[in-house]
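*Asks:* Sequence unavailable; structure follows:
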């Protein structure tokens, strides 16, 4: 038996099944060869030793084996058509009879009714069936017909068996790009392709935003992939610039085509093209005046920054987290700070630059003291001071003091004025120059002396009486003196020798007051503390970073300060930050906290394995100190966050907002106070029937939102206006909206030490605005390097549901369509509108979004 073996024989020699398992993300890929099929081609018995036949095998990939029952076999193919040729087979010998027709011509036209036939071994008698005359030829003709037989003929018959494999559609699986990715100009393609037809030649194609089976597409790589039957890696980079795509959402289609033109099922991946760079960071120093202290520069990055980089002087660009954990750079010397933001798409912002020039740690030169004399006799000495020189921050002032016979505390010297020394004895004149940064020069000291004039002729005063009740007056002073009369006698003796050149009078003595020790008198202390988390949602196993800021807001020192923070349930301490763990609390003890000073603590905990899918959690920080504490509302602070696990499968969220009767959402419309009240009532699950204890002057029971407004009022979310009105159909302002959310979360109306928004300093709602910023519900707007809240602007329906979703730890939702006609896919708030407006089961994604799960009820 003759055979022709194809490429598949090698595969069968290796094994009947080829199994390759690849782990790619969470997918297990298994490779198997396509099934081998068989077709039989029969050649009927024939006198021909060599025969050919063409058959069609639909969707043919390869012929692995062709066998003929005798002789030789070969084949050729064109597409699905296969031509089989056989020869040299086994034959049988026997007579062969066939019908023949014989035509004879002559010029006489005399023909027999029968004639004998003997040609090529075939013999027989033929019978006349027709005759006539051909005028054109001028000849008569006769036609005979009959059966003739040839003895000892060779008869050939073949049966051919063909084993083949059908062409299998290729498959593709992409690991990159990720669904929902954002890019600014390139797509990196990574993944796998498989074709079970070993040896098949595969090419990879892609297109954007449209696809059909007839399109050619764009070639990923020039080189083809030769299939080995397993999942084979593929990679490539696509430059988007030639395709003229606009910023926004696009669909990326990707497929493989084998050499027969059969294509795989296409992958479709939604991505976003974003070529707009983020706003530049804002660099804000804590000091702009000259200083001899370090300058702390706060770096504010835009909300869409995923890469936050910093560069100091001529150093390299590096993530700011490599330098600091709180986005603050401490500059000990003058220098240059540069910052840039990188968004998720890879766009790089303009570079923000800040030149620190106000640090001066070099003291000025010492001043010079000039005097009218170094020593005199009972004559005043006058002094002037030439201030020292400072070439850095400049001279702020020069001070002087006097020590010795004349005394004076340090006080400012007005340049050009004269200092007059009149006291007898030695006086030290001390001077120092202070620059604008607070550096103090070395002291200059000059000693001057005013001597007493020598007494050359004066006599002692007369002696007093001998002890009588009233002594005599003393004698007059001598001619060289100025002695006074002797004192009158007293009960205990004679007169005193009272005469001296300055009438016995001394310079006044200056007493230094005792230093004022802060808090020594038991003064009340006002402290504050605030806690925040680095994110709002944490999956089990993730680390939560808490930041605590605390401050002494009074002008006296606080002693024995204790900052305490709770360890949230379902977490374990990861970094205690130098504190002491005491049960479920961490304590940091601070022996003394100077007046008007502040500090920061950063500690970390890790989320444990959870026993339920989601837990709304919180962390609390507090501060205490010795003595009397005042204004204690801000002595405790709480922040909120969500703990979740995807091990339990899908979870459920109910809708809390509906659209309008015309099936629209009207995302750009401003939202009214009544609509917000209704949303909050839905969230709280308040029933429509209410007690109605509270009323508003402008709210009737016929208003569509009456019950909801009264319900949320009774819950303390709204209070109305001073005139007793509610104004239900007024648009709600951003400040009012912030206050409602703060009331819902139970946040306090406490003043923050620093404001994060430049436009709320004197606003009535600034405390609530700062509180909801602290718990990561809002970001505000960055304009011209300033963070703004725009408190009196109205808020749109899109903005409202986005912020409420953040408050509820929900969304954005992916994998479904919004039920409204006026919200297009690709709109910035699409996922948050979807989240708020439909009931859905979901799972949480790593980027904190949600994907809908279709679950049969």
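*Replies:* Received it, and whenever you're ready, just let me know what you need. All values derive from a computational prediction rather than experimental measurement.
*Asks:* Going by C-alpha atoms from here, please, whenever you check contacts or count neighbours.
*Replies:* OK.
*Asks:* Shouldn't residue 744 be within a helix?
*Replies:* Yes - under the criterion used here (DSSP: H, G, I helix; E, B strand; the rest coil), residue 744 sits inside a helix.
*Asks:* and it, how many residues sit next to it?
*Replies:* Other residues near residue 744 come to 17 when the count uses other CA atoms under 10 Å.
*Asks:* likewise residue 113?
*Replies:* Residues lying near residue 113 (other CA under 10 Å) number 12.
*Asks:* I figured it hits residue 128, correct?
*Replies:* Yes - Residue 113 is in contact with residue 128 according to CA atoms under 8 Å; the separation is 5.2 Å.
*Asks:* quick one, helices of the protein?
*Replies:* Taking DSSP state H as the criterion, the chain contains helices spanning 8-14, 673-684, 706-714, 734-745, 766-774, 797-807, 830-837.
*Asks:* helices or strands up against the second one?
*Replies:* Read it as helix 673-684. Under the contact criterion of 3 or more CA pairs under 8 Å, 6 or more residues apart in numbering; DSSP states H and E, the helices and strands touching helix 673-684 comprise helix 706-714.
*Asks:* Got another one to weigh against that:
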């Protein structure tokens, strides 16, 4: 039996199917050969040794085997038509009879009725069937017909079996792009294609937004794929720019076509084209003034940022989560921070830049003390001070104090003025220079001495006369001095003994004329003091740095000024800053504070080991002076902070805000006055049953927040508007929100010496805004080098809970999912929204964020 083999995989055993499984995402692909089919071609018995026959096999892909029962076989094909040729087969020998017709012509026309036939071995008798005359030829003709037989003929008969495979439709499966993907201009194609017809040639095509079977489409790659019968990887990148697609949703169609033009079932993937970059992040430092502390920079990314990157100085771009968990960068040194946002489509925002230039940890040089003399005898010594030099943040002030024979607590030195030392004995003049960042120079000390005269002075003057009507004059002063005359007698007694050698002065003091001090005669004095801490949360063992600023706001000098600051409970003094500790207070005595002058004090305490997990603490500073004090609301100041320990395990925070009925939070929505009132009611734990003494013209008892609004009104957090309305459904402004928080914290409506925001100078709420800035609840916006508060802008729900969490020393929370469908993980306020909206047990992290823990039962 003769065979012709096509492209058949010989390695497959009969009856065994080789399964090739590829794992692609969650799909298991199984490779299999197409089914092999058979067709039989019969060649009828014939005297021809070589024969050909053409048949049509519809949808033919390949002939794998062709077999003839004898002889040789070959084939050729054109499309579905196959021509089979056979030859040299086995034959049989036997007689062959066939009908023949014989025509004979002559010019006589005499023909027999029968005639003999013997041609090529065929013999027989033929019978006349017709005759006639052909006038054209001029000949007679006769036609005979009959059967003739040839003995010993060779007869050939063939049966051909063809095994073949049909053309199978190719298949495609895409793993990229993902359904619902967002792109800014390119589609990465990855996936698999399979054609069970091994050796088939495949091309890949795609189109956008329309498809039909007659469409040619766009070619993914120029090179064809030669099928090996398995799932084969495909990949390519499509640049969308030539297709002029607009931003929005589009359909991506993808299919494969084999060499016969049969195409696969197409993949259809909906995607979104987005070429608009996100907004640039906002970089906000917690300090813009000169400081010797680290600067904490908060990075606010836009809501659509899925990639949030940061670059510090010349370092590489990296995800901000590689540096910090709460989007705050701690800068210990001056440097440059850059931030950029990347949206889901891959668009990159403009780069936000912030140059930190205000960190100065280098103290100024020590000041120089110049004196009129190092030593005198009963003569005043005058001193002047040349301030130290600071090439970083610049010199803020120089201070001096006196120790020894003359004493004076540290006070500001006004350059060019003279310090007069009058007391007998040795006096140390001490001076230090403080820069704008709070760094203190090394202390310069110079000792001066005023000696007492060594002679005895003049003799006593003569005694006063004895009592009488007029008394006698005292004698003249003795030599060596200018003793004064004795006092005159008076009606009631003798003269005074005034004539000692020191002109009536004490032996150990040189007196100077008292200056005419403004305010000493009883003019009222207006002072102010403010205290702030360098952070809002402190773990046990950490150092708290307090800054006190004080000022004489009047045009007269204040005398005997005392600045006092409390030492918070659970802390120990670290740096008394030249003051004197008196129990739980530190006092700084300032002999005189010139008109309209101010000063700063920076002292430090350390947090002790705590006996409970958390303590809400505060520190208070006050200022007093001799005489009458006026406008005393700002003579005392308080700041707040949290002390905490992680030694006690988990702690608990309750939620204070809920979402909407559709399970959304709506983070970008502006928050209403009624919603804020409800939050504050929850924080204060107020009962919703209220007396209702206060009413508003536009608030009915049917309003959903009626009880909450009345409750916080009675607590003094809200007051309403001058027309008697509350406007519960109005969005609350940033200024109104600041006022509510200030009222909650008990902060005073006092004017600050300097404003930290450039846009609130004439605003009704500027005092409250500055107060909540002082206690580190807000930071504002930095635009064109100016810090702005935007007091009349509305505040979003995300911003509101973030600020309230700061006020409550809470969050951001990590380790759980928000209970809302519209807040995606990675959103800048995700942790604060989570903190405010679920009850949770937590531990505090080193960066002061919180991690949720499961409460042990």
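*Replies:* Sure, I can see it. Computed from a predicted model, the values in this text were never measured in an experiment.
*Asks:* Give me the TM-score for this pair.
*Replies:* Here the TM-score for the pair of chains, by sequence alignment, normalised by the length of the first structure, is 0.61; 857 aligned residues with a CA RMSD of 13.4 Å.
*Asks:* returning to what we had before: columns distance to residue 163 of the first structure on top of the helices of the first structure, output as a markdown table?
*Replies:* Formatted as a markdown table, the entries for these read as follows, by distance: least, CA to CA, whole Å:
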| stretch | distance to residue 163 of the first structure |
| --- | --- |
| helix 8-14 | 10 |
| helix 673-684 | 68 |
| helix 706-714 | 77 |
| helix 734-745 | 74 |
| helix 766-774 | 73 |
| helix 797-807 | 63 |
| helix 830-837 | 55 |
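*Asks:* quick one: which of those helices is nearest residue 118 of the first structure?
*Replies:* Each of those was scored for nearness to residue 118 of the first structure using CA to CA, and the closest is helix 8-14 (53.1 Å).
*Asks:* and that closest one, how far from the second structure on average?
*Replies:* Taken against the second structure, helix 8-14 of the first structure registers an average deviation of 4.0 Å after superposition, with mean CA distance after the TM-score superposition for the first structure.
*Asks:* contacts for that helix?
*Replies:* Contacts with helix 8-14 of the first structure, where a contact means CA atoms under 8 Å, 6 or more residues apart in numbering, come from 64, 198.
*Asks:* Please compute how far that helix lies from its chain's middle.
*Replies:* Taking the mean C-alpha point of helix 8-14 of the first structure and that of its whole chain, the gap between them comes to 52 Å (CA atoms, centre = their mean, to the nearest Å).
*Asks:* Distance from the chain centre to the longest strand belonging to the second structure, please.
*Replies:* Taking DSSP state E as the assignment, the strand of the second structure that covers the most residues is strand 139-166. Put simply, strand 139-166 of the second structure sits 92 Å off its chain's centre (CA atoms, centre = their mean).
*Asks:* Now do the buried residues in that strand.
*Replies:* Buried residues in strand 139-166 of the second structure, counting neighbours by 16 or more other CA atoms under 10 Å, are found at 140-150, 153-158, 160-166.
*Asks:* Give the other helices and strands that that strand contacts.
*Replies:* Other helices and strands packing on strand 139-166 of the second structure, by 3+ CA pairs under 8 Å, 6+ apart, are strand 36-46, strand 60-68, strand 91-106, strand 114-119, strand 122-134.
*Asks:* change it to 6 Å
*Replies:* Using 3 or more CA pairs under 6 Å, 6 or more residues apart in numbering; DSSP states H and E as the contact criterion, the elements in contact with strand 139-166 of the second structure are strand 36-46, strand 60-68, strand 91-106, strand 122-134.
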